[in-house]
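>>> Predicted model follows, preceded by the sequence.
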Amino acid sequence: MSPLSTDTIQALSHVHAKPDNIRFQYGTAGFRTLGNILDSVLFRTGILAGLRSKKLDGQTIGVMVTASHNPEADNGVKLVDPYGEMLEASWEIYATKLANAPDLISALEDVIRDADIDLSKPSHVVYARDTRPSGPALVAALEDGLKVLNVDARDAGVTTTPILHYLVRAINTKGTKNSYGEDSEQGYFEKMTNAFKKLVAGRPPRDSLLIDCANGVGAKAAVELSEYLGDSLPITLENTDTTTPGVLNNMCGADFVKTTQKLPPSLANKLKPGQRGCSLDGDADRLMYFYLDERGQFRMLDGDKIATLVGSFIGELVKSAGLEDKIKVGSVQTAYANGASTKYLSERLPVRCVSTGVKHLHHAAENFDVGVYFEANGHGTVLFSPATTDRLREYQPSTPAQQTALEHLINLTLLINQAVGDALSDMLLVEVVLAHKNYTGIEWDSLYSDLPNRLVKVVVADRNAFQTEDAERRLVRPEGLQARIEELAHRYEGGRSFVRPSGTEDVVRVYAEAVIRTQADELAFRVAGLVYDTAGGDPARRPKEFL
């Protein structure tokens, strides 16, 4: 085993000193907080990425510097494992340990020993960032960390998170039977758009799609995408300003649309009634569709709507190809999925509910031959198992209709970014289904009606006092609270409510839905009141809506 360059680490640790009295936590989204306090974290993440690559015999690890849908002042960093998936959960502990270690060298030695890492192995890393002003300085700190282990590093520049995930998978599968594509942005765009053009060939021309780029890195990618698409899909790009301070994700983007359930103000006079529109988030891994009805009222088509559209379409294709006995299509949701979407999907596909978080959804989706997963926030994708991909490649259809359906399925495996949720890939997937069904947003929306719902956040002294089971749909602690929640929910038609602790802050999130909007709101606030009282909140500070 080659020794650590302790002198170099010591010197660079002083340059990238850890702030006092701040504890960093690596979670589902990696590290994420104010960009101006992340310098030491990026330096240490560079070292960790090198160690992860060495542990995996030199396979390329990805590093993405982004805070996604968060405000511009935030930033973050996450590692990407060789197949484009999220960092193995056991290594999240190492990431947190290194980020907070007062004695970095001692912590590194612990990680190297515990993970049994051979420092003589090669290490390869590819990294990228979004358009945040703090990005260049944080990348410089990351690069110093990479130098510590003499990592063979590749700078992918300013690009989307899904493209970085694509590059990681493409690099590591190059020259194998599971080759994911050319390891370049050009390879990404060509693979996706070539499949899209084949899938919509012969279909009536589509009306222009308006894309809200959230004033983020998705704007850059969408411009390139439009060049590759040509006439196959007319698109109009809005909110493409990546240089004016403060505009990133501000009053626009997928998170704004989902949380406020209204049109970004900048699109007020640009989206025509009936026209399809969609919003990306700041790093282009979330997607939210919408339209204005004939009265000019805003209508949102979120991740649940995307899952139902896509899942049922793929299920139909599998049946049309004569493969329903050989390929099992299933959908994965969390407790936040609207009950109406769950009912719609359950009548067509097996549906599984898992705990909140992309890593849980992705893992569960891998248990199906074709696994469809989308969070309500618009993050999701479709996974085709390797065995399914082989089966599609080898299958001999017996009719022209089966042949056509088979070709569509094969092209879908190329169109969909299976490494991670990808707003641009998902957008083209939605457009394919709409083209095949000849749907506008109106017909898509009418497949089922969402149950009115409300999400309320309750500040508590200790979120760890709240423990859940059954994919976070039932509370087991504090004792007795679940029964009181169920008793309340039964008072409302279609009433459903669950409570779960936040994974990142001392708050508890309360979700409620019912057939009538006012009842959904009332149920949410009544359950929030129960939580507030149970957590020992100050009655004088009890929000009015709880009363």
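Yep, that arrived.
>>> Every contact and neighbour count from this point should use C-alpha atoms.
Noted.
>>> Tell me where the stretch 1-150 of the chain has helices.
Using DSSP state H, counting those that start in this stretch, the helices of the stretch 1-150 of the chain run over 6-15, 39-55, 89-100, 104-114, 135-148.
>>> Of all those helices, which one is nearest Asp302?
helix 89-100 (28.1 Å; C-alpha to C-alpha).
>>> elements contacting the closest one?
helix 39-55, helix 104-114 (3 or more C-alpha pairs under 8 Å, 6 or more residues apart in numbering; DSSP states H and E).
>>> Put this next to the first one:
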Amino acid sequence: MAAKLFGTDGVRGQANSWPMTADVALRLGAAAGGYFRRDKQEHRVVIGKDTRLSGYMIEYALTAGFTSTGMNVFLLGPVPTPAIGYLTHSLRADVGVMISASHNPASDNGIKLFGPDGYKLSDEAEAGIARLLDEGARLAAPEKIGRAKRIEDARGRYVEYAKTTFPHRRRLEGLRIVLDCANGAAYRTAPEVLWELGAEVIPMGVEPDGFNINLDCGSTKPQAAARRVLETRADLGICLDGDADRVVLIDEQGRIADGDQFMGLIATRWAREGRLAGNTLVATVMSNLGLERHLEAQGIALKRTAVGDRYVVEEMRAGGHNLGGEQSGHIVMTDYATTGDGLIGALQFLAAMVETGEKASSLAQVFEPVPQKLINVRFAKGKNPMATDAVQSAVAAAEKLLGGDGRLLVRPSGTEPMIRVMAEALNPGVLDQVMDSVVGAVRQES
């Protein structure tokens, strides 16, 4: 069972179904507690969550598992995922946990684990925890059982830290900002930060009820925020996802800018200022070919990784790079955070607006994207479309048609039962032909 427990971003699934049950969470907490327990007087774990109803169930089950192995638990309540990375390190904890399914619907939930350095766990660490989960963790003696305590000012600690990443003596006065918090983990932190820095904040998605997280809002559904930007004549729109580790920006004309455009802007600015470590940006195979060509023209290298911000971070740490991310809006700036941070990313864009005096529209469209399409195809349980001759033949034919004027990527999702088909081509007609043939083959075999 444990071998299949971890996906590309921890454990994730439908709440109250395997693996997101109270029983698995309890056992996972005990296994993680056993893995991180060291020979010292006190062992600590911090646990945060987003606003899903099932978060209560998972939170209490994890707490029982951790305390049963002698770990003291600090409960943070609803905070963004990056706050867990920050507070795990700040509180000198052995492990950090975020209960969230990120951009997924409220019916799902997940468990993300962080090491004592505030970074997400490596594959090796997850494998070690999985082994302990199968074997059964060693429980603490009665007098060694851990305690649980709520940290009432966890949100405030993160708010104060986030503000330190904005340029000293700069303010956001005169800027009107539409802020969509996806009814998620940042529904209080993000508005507080922007307001305290002087912005006029027009909030959206700040009334979570346990069921409406990511529902027609946030970074995966920015259209409502784009309309609000135009209606209110705002200077910028900021859309976060359910756990606030992603950001999508909207300029004053209502145009949506994804993570590629953001990374293109920051990489260019940092390279010009001598701040871009190794003169390199780390991104995934999903990033647009237009970004790669823009960076090449600026003399900036692009390193590509597998999809998943954890793989981006691993490459950044291995190569000593300080900027990376994903087209979906995970922006990782290790000068400031150990994982993607939507709010801190937005603050860096706002810093560029304040320092240059330019409008969002002139900063958010850095390069002309190569035409790109992404289609997700769900497959039935027990199916493996990628392994069929029909799909492999369709992929081979499509790659031949593209030649050197495009890219094709067909991969299974690491969090859901679906195949993601992405293609880019300079010729829109070729792009349509490629997508029709490959997606059709995948659907036929699903």
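Done, it's in. All values derive from a computational prediction rather than experimental measurement.
>>> Could I get the TM-score for this pair?
Once the chains are laid over each other, their TM-score by TM-score structural alignment, normalised by the length of structure 2 reads 0.76; 387 aligned residues with a C-alpha RMSD of 3.5 Å.
>>> before we move on, the earlier item: want to throw the helices and strands packed on helix 89-100 of structure 1 into JSON lines with mean neighbour count?
Compiled in JSON lines, those are given as follows (neighbours: other C-alpha atoms under 10 Å):
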{"stretch": "helix 39-55", "mean neighbour count": "26"}
{"stretch": "helix 104-114", "mean neighbour count": "16"}
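>>> Of these, give the one that comes closest to Ala419 of structure 1.
helix 39-55 (18.2 Å).
>>> about what we covered before: save the helices of the stretch 1-150 of structure 1 as a markdown table, and put in distance to Asp462 of structure 1 too.
Listed next are the helices of the stretch 1-150 of structure 1 as a markdown table, based on distance: least, C-alpha to C-alpha, whole Å:
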| stretch | distance to Asp462 of structure 1 |
| --- | --- |
| helix 6-15 | 33 |
| helix 39-55 | 26 |
| helix 89-100 | 20 |
| helix 104-114 | 29 |
| helix 135-148 | 32 |
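>>> Nearest to His362 of structure 1, out of the ones you listed?
Sorting the helices of the stretch 1-150 of structure 1 by C-alpha to C-alpha, the top spot, which is the nearest, belongs to helix 89-100 at 13.0 Å.
>>> Tell me the buried residues in that closest one?
91-92, 94-100 (16 or more other C-alpha atoms under 10 Å).
>>> which residue in structure 1 lines up with Glu399 of structure 2?
Alignment note: Glu399 of structure 2 maps to Glu486 in structure 1; criterion TM-score structural alignment.
>>> Assign its match to helix, strand or coil.
helix (DSSP: H, G, I helix; E, B strand; the rest coil).
>>> Repeat that for Gly278 of structure 2.
At Gly278 of structure 2 the chain is in helix, as set by three-state DSSP.
>>> What lines up with Lys77 of structure 2 in structure 1?
Slight slip there: residue 77 of structure 2 is Gly, not Lys. By TM-score structural alignment, Gly77 of structure 2 lines up with Gly157.
>>> Contact partners for its match?
Taking C-alpha atoms under 8 Å, 6 or more residues apart in numbering, we find Gly157 of structure 1 in contact with 127-129.
>>> re the thing from before, quick one, which of the helices of the stretch 1-150 of structure 1 is nearest to Thr388 of structure 1?
Per C-alpha to C-alpha, nearest to Thr388 of structure 1 of the helices of the stretch 1-150 of structure 1: helix 89-100, 26.3 Å.
>>> Name the nearest residue to Arg420 of structure 2, sequence neighbours excluded.
Asn376 (4.5 Å; C-alpha to C-alpha, 6 or more residues apart in numbering).
>>> my hunch is that the one you found is in a strand, does that hold up?
Yes. Asn376 of structure 2 forms part of a strand when assessed by three-state DSSP.
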